[in-house]
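Asker: Starting from these lines, generate the structure:
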Amino acid sequence: MASDLDGSVIAFLAAPEGTEQVELTEPWEAVEKAGGLPQLISTSSGRIQAFNHLDKGDTFTVHATVEDTGPDDFAGLVLPGGVANPDFLRTVPSAVSFVKGFFDRAKPVAAICHAPWILIEADAVSGRSLTSFPSLRTDITNAGGEWVDERVVVCSTGPNKLVTSRNPDDIPAFDEALLSAFAE
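Answerer: As a prediction, the model looks like this:
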């Protein structure tokens, strides 16, 4: 596993409610252990409410909003899943612009589970191979992406590295791949 992010600041984008907790906390811990500085970004300040599938989990403090910061402040972006999280984020133009900015600046992005929904909205999947929770297969294909059923997919087609995974069971492979992408 990549082990030296050397103080790189990594954005984790999450909606005020609905992020799958383990898809936030485990990559967050991996970034910290590798020497990175994770920052929680949301559409509003305060705290977000995470979920353990359908049950409320812990709350987490937001470091900045999408209106107060941008891709230039970060070395990479992690998009945790949960059904409600990316479904909400893809309806907020400033959140979509925030995500699109990482692609415009050729910065690495990692998305797990349902998170590719916001990638679709940011017009960032066309011509790329990626994976997700299986229910997004048609959405990704309709957006011009190639959906692959693998634990982790690292796609270098396009301006940046895109790391995607299917679900919480894939987190160890997801963490290893995102750390490698962020360390480059």
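Asker: For the rest of this, base every contact and every neighbour count on C-alpha atoms.
Answerer: Noted.
Asker: where along this protein do the helices fall?
Answerer: With helices called from DSSP state H, the chain shows them at 21-33, 84-89, 93-104, 116-121, 137-142, 171-183.
Asker: from the ones you listed, which stretch is densest packed?
Answerer: helix 116-121 (a mean of 24; mean count of other CA atoms under 10 Å).
Asker: okay if I get the helices of the chain as JSON lines plus distance to Lys161?
Answerer: Below are the helices of the chain laid out as JSON lines (distance: least, CA to CA, whole Å):
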{"stretch": "helix 21-33", "distance to Lys161": "17"}
{"stretch": "helix 84-89", "distance to Lys161": "20"}
{"stretch": "helix 93-104", "distance to Lys161": "9"}
{"stretch": "helix 116-121", "distance to Lys161": "13"}
{"stretch": "helix 137-142", "distance to Lys161": "17"}
{"stretch": "helix 171-183", "distance to Lys161": "7"}
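Asker: Could you state which residue of the protein sits nearest its centroid?
Answerer: Leu79 (1.5 Å; CA atoms, centre = their mean).
Asker: Contacts only, for it.
Answerer: 12-14, 109-112, 115 (CA atoms under 8 Å, 6 or more residues apart in numbering).
Asker: Alongside the first, I'd like the structure of this one:
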Amino acid sequence: MRIAFLVAPEGTEQIELTDPWQAVRDAGGEPVLVSTKQGEIQAFDHLDRADKFPVDKTVASLGSSADGFDALVLPGGVANPDQLRTDPEAVAFVRDFFDRGLPVAAICHAAWTLVEADVVRDRTLTSYPSLATDIRNAGGTWVDEQVNVCTAGPNVLVTSRRPDDLKAFDAALLKQVSGT
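Answerer: Below you'll find the predicted structure:
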């Protein structure tokens, strides 16, 4: 299983990238770091700079296409999805996973990117609580749950609220991409 992890050049919550990344690796999958720019991304531990990670592919180099991937993971962090939702190629990349019926998993503030891609209408999801109104205004149903797996739509959507929920998020993600 080849899983795209879409992040902006700066602002990703590090644990929301590294924890699911390691879970995918441990399950025998291939995580691929996709960003809007080449080079490295700067991760954060809340508001403090953390580690840098090398970008494997850019959205542009992929033609904003989900071709060759089995699923998409959208890590959070406040600045990360805020940047992604203003990048038309990144938004098109996210939308292509939905158009192809591939699983998508988003944690914390990453739901902002889903809202921008117009893929939450008639879906149930969770996120960091401050996004509840944004999700409702986009036609989705927001729930306060550790993890939510929504199957109402063309694909499975796994969402979670915050880093404390990562164990449940990782388990739900792996169940959807591995079928076990």
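Asker: rewinding a little: nearest approach to Thr61 of the first structure belongs to which of the helices of the first structure?
Answerer: Among those, the nearest to Thr61 of the first structure by CA to CA is helix 21-33 (12.4 Å).
Asker: which residues in the second structure does the closest one match up with?
Answerer: With TM-score structural alignment applied, helix 21-33 of the first structure matches the range 14-26 in the second structure.
Asker: circling back to that earlier point, quick check, nearest of the contacts of Leu79 of the first structure to Glu121 of the first structure?
Answerer: Nearest member of the contacts of Leu79 of the first structure to Glu121 of the first structure, counting by CA to CA, is Ala115, at 10.7 Å.
Asker: Quick one: map that closest one onto the second structure.
Answerer: Checking with TM-score structural alignment, Ala115 of the first structure has Ala110 as its match.
Asker: Please give me every residue in contact with the residue nearest to its match when sequence neighbours are not counted.
Answerer: Of all residues beyond its chain neighbours, the one nearest Ala110 of the second structure is Gly76 (4.5 Å), with distances taken as CA to CA, 6 or more residues apart in numbering. By CA under 8 Å, 6+ apart, the contact list for Gly76 of the second structure reads 12-13, 16-17, 106-110.
Asker: if we go to 7 Å?
Answerer: Gly76 of the second structure is in contact with 12-13, 16, 107-110, counting by CA atoms under 7 Å, 6 or more residues apart in numbering.
Asker: corresponding residue for it in the first structure?
Answerer: By TM-score structural alignment, Gly76 of the second structure lines up with Gly81.
Asker: same deal with Asn137 of the second structure?
Answerer: In the first structure, Asn137 of the second structure lands on Asn142 (TM-score structural alignment).
Asker: I'd like the distance from its match to Leu136 of the first structure, if you could.
Answerer: From Asn142 of the first structure across to Leu136 of the first structure, the span is 10 Å (CA to CA, to the nearest Å).
Asker: same thing with Val31 of the first structure?
Answerer: In terms of CA to CA, Val31 of the first structure sits 26 Å off from Leu136 of the first structure.
Asker: cool, and Ser42 of the first structure?
Answerer: Counting by CA to CA, the gap from Ser42 of the first structure to Leu136 of the first structure is 23 Å.
Asker: So if I had to pick from these two, which one is more boxed in?
Answerer: Ser42 (26 against 18; other CA atoms under 10 Å).
Asker: check contacts around the equivalent of that one over in the second structure.
Answerer: Under the alignment (TM-score structural alignment), Ser42 of the first structure pairs with Ser35 of the second structure. Ser35 of the second structure makes contact with 6-9, 55, 57-59, according to CA under 7 Å, 6+ apart.
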